[in-house]
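Peer 1: No letters, just coordinates:
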């Protein structure tokens, strides 16, 4: 849930209010989902047959298992409507891929595009050619060229068969580790230390390989990008935007906002709701870090990626401001922003949904729209509290990993009684626009 929260906080920071009614993304896509599942099942079977043909013995069998397990999990997500098939987002991505394909015949023809109901600005491409773009990416980036840059990067992964190579590395490393584990079991001294060293080396090696692949995807992706009619400097600007996502501090939810929206006709605001837990006696420095965080990162720092591209492609040393968004992209950006709450609700992140609604309301955005989502999310929180499973939908306070503002919000939520939650839910669900 913390990942979803951070995604919202960062996406929220650099956006502006939009005074228009929101047209929800059309989810009446049963036929498209059914057709995709048929296509995806066929492609999975083809991958399994090819893996057994190309890699004999244990390698081929293990690769087949990986494809089967992944397909089962992914098909479940499709059936649960985690993706959008019939939307303006799909149309935009298809048009950008066609622009990239004009001068890049190496781009596969069998790409299938899915739009994920996820507010994180991310994209990924699977071994079978399935292309997933998160809705959050449309909100975070500034124009068509930047979106095309992300697509080009993912095409770099696809063209280089990085997914397949990663799976094969896992299989080979598993075999090596089994031998090492047997050797550890046969010894009597320092078993725990040797086992941890095995785990640490495995994690570090995976991180190093992933970082190498990211650099390769940048280079190949940029070649695809520059062969098209997009502005070259936007490739670097895209990486800078993603760097912003990693570094911007979250905004504060003011105490006045709580008092404004929770001082209700049938329930006056209570100062005790804002009381915080005292964590001052807890020693957070007691834990001795055993893993190097830098070695665990799968993506290189954006500065390193940018400098690497400028070294390989000198024309990228020239910098320019972001291109102005086209009218069609501006519509996408607005729609993606308004889909923030429906996406949180779909993923059952009701606590983060309430926090997000309050952030939007604090700046006076689409008040009736976000008040209605406040009611919907509070209703779900009420059901969870009544059924003793609130932990599933609302984080516990974690001073080491949460902002002061989010900790205050969680304290507020946990301080509310069951009846108080119901009063808030009822008020915002029945309130007239």
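Peer 2: Yep, it's here. Remember, it's a predicted structure, so these values are computed and weren't measured experimentally.
Peer 1: Please make it C-alpha for all contacts and neighbour counts, starting now.
Peer 2: Noted.
Peer 1: Show me the strands in the stretch 1-150 of the chain, by range?
Peer 2: Using DSSP state E, counting those that start in this stretch, the strands of the stretch 1-150 of the chain run over 83-84, 112-116, 123-125, 130-134.
Peer 1: Most tightly packed of those?
Peer 2: Most buried of the strands of the stretch 1-150 of the chain, by mean neighbour count (mean count of other Cα atoms under 10 Å): strand 83-84, with a mean of 24.
Peer 1: could the strands of the stretch 1-150 of the chain go into CSV alongside distance to residue 227?
Peer 2: Output for the strands of the stretch 1-150 of the chain, formatted as CSV (distance: least, Cα to Cα, whole Å):
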stretch, distance to residue 227
strand 83-84, 30
strand 112-116, 22
strand 123-125, 21
strand 130-134, 21
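Peer 1: Residue 77: which of the ones you listed is closest?
Peer 2: Across those, residue 77 has its closest neighbour in strand 83-84 (7.7 Å, Cα to Cα).
Peer 1: and the comparison structure, right after this:
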């Protein structure tokens, strides 16, 4: 059945519901929801099929280039590695190192986690399955499909060593992550990313400067009672342990705590406005 035909059937089903003279019941509400759900699921299936076809077409073009064929799969595997906010974990030692300041000692209470153990998630069962709604198949399935179609991809190979030019571009791109977070007003994610870069020992002065700028914006938001716009709330089912710990830390800070951190890093590690 084509998408157009399915759309017409959905329209007819919705129209029939509208024309029902009986008072809307729970059963009717469920029927309306089922139409929405089935429509969303079928579109998800179609989009995932299209993505699979796009992978195949992309590889046909790629294999006629000068690149090694195995690099196509290697690139997909790299996407899988970074299919979350960040795969890196923030250590407790990193918090203590960054936020034990001369005028404000590190407070262990900042690391206290909210207790979700008594929360009954089954009470709020999701009405829509996320996997069924996904527009892209899992990367592992995409790779598996490609290897079935193109047998030469079954032979794995180590990734090519990056050229000096690519390495330089990669560093430039990485250093644009914080400005991008800042200008898109994702200040919470900017702090999280800065802490990760600092934990890895990258460009300390640069990332400490951005840490200060993001904390200054968090301070303004907290003071104006609109912090929810810039800092996520904790969602235990959808966030990594590391990110949940970070959010607990951020929400545990008082207004004065935030200001002291912002002042320390902005004064000691100024970043010019772009």
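Peer 2: On my side now, so go ahead. As the structure is a computational prediction, the values presented were derived from the model and not from experiment.
Peer 1: Work out the TM-score between the chains.
Peer 2: The TM-score (TM-score structural alignment, normalised by the length of the second structure) is 0.88; 265 aligned residues with a Cα RMSD of 2.3 Å.
Peer 1: ok, back up a step: nearest approach to residue 49 of the first structure belongs to which of the strands of the stretch 1-150 of the first structure?
Peer 2: Among the strands of the stretch 1-150 of the first structure, strand 130-134 sits nearest to residue 49 of the first structure (Cα to Cα), with 18.1 Å.
Peer 1: For residue 250 of the first structure, which of the strands of the stretch 1-150 of the first structure is the nearest?
Peer 2: Of these, nearest to residue 250 of the first structure by Cα to Cα is strand 130-134, at 20.6 Å.
Peer 1: what range in the second structure matches the closest one?
Peer 2: Strand 130-134 of the first structure corresponds to no residues in the second structure, going by TM-score structural alignment.
Peer 1: for stretch 315-323 of the first structure, same thing?
Peer 2: Using TM-score structural alignment, the match for stretch 315-323 of the first structure in the second structure runs over residues 152-160.
Peer 1: For the matching stretch, buried residues please.
Peer 2: residue 153 (16 or more other Cα atoms under 10 Å).
Peer 1: Relative to residue 109 of the second structure, how far out is residue 259 of the second structure?
Peer 2: Separation of residue 259 of the second structure from residue 109 of the second structure (Cα to Cα, to the nearest Å): 17 Å.
Peer 1: Repeat that for residue 78 of the second structure.
Peer 2: Counting by Cα to Cα, the separation of residue 78 of the second structure from residue 109 of the second structure is 37 Å.
Peer 1: Same question for residue 29 of the second structure.
Peer 2: Where residue 109 of the second structure is concerned, residue 29 of the second structure sits at a distance of 47 Å (Cα to Cα).
Peer 1: And residue 270 of the second structure, by the same measure?
Peer 2: From residue 270 of the second structure to residue 109 of the second structure the distance is 29 Å (Cα to Cα).
Peer 1: circling back to that earlier point, when residue 259 and residue 109 of the second structure are compared, which one has more neighbours?
Peer 2: More crowded of residue 259 of the second structure and residue 109, by other Cα atoms under 10 Å: residue 259, with 19 against 10.
Peer 1: State the number of residues packed around residue 268 of the second structure.
Peer 2: 12.
Peer 1: Looking for the alignment partner of it in the first structure.
Peer 2: So residue 268 of the second structure corresponds to residue 431, using TM-score structural alignment.
Peer 1: what about the residue nearest in space to the middle of the second structure, distance to residue 269 of the second structure?
Peer 2: Most central in the second structure under Cα atoms, centre = their mean is residue 85, positioned 3.8 Å from the mean C-alpha point. Residue 85 of the second structure is 26 Å from residue 269 of the second structure, where distance means Cα to Cα.
Peer 1: List the contacts of residue 300 of the first structure.
Peer 2: Taking Cα atoms under 8 Å, 6 or more residues apart in numbering, we find residue 300 of the first structure in contact with 211, 214, 215.
Peer 1: Apply 10 Å and report the result again.
Peer 2: 207, 208, 210, 211, 212, 213, 214, 215, 294, 306 (Cα atoms under 10 Å, 6 or more residues apart in numbering).
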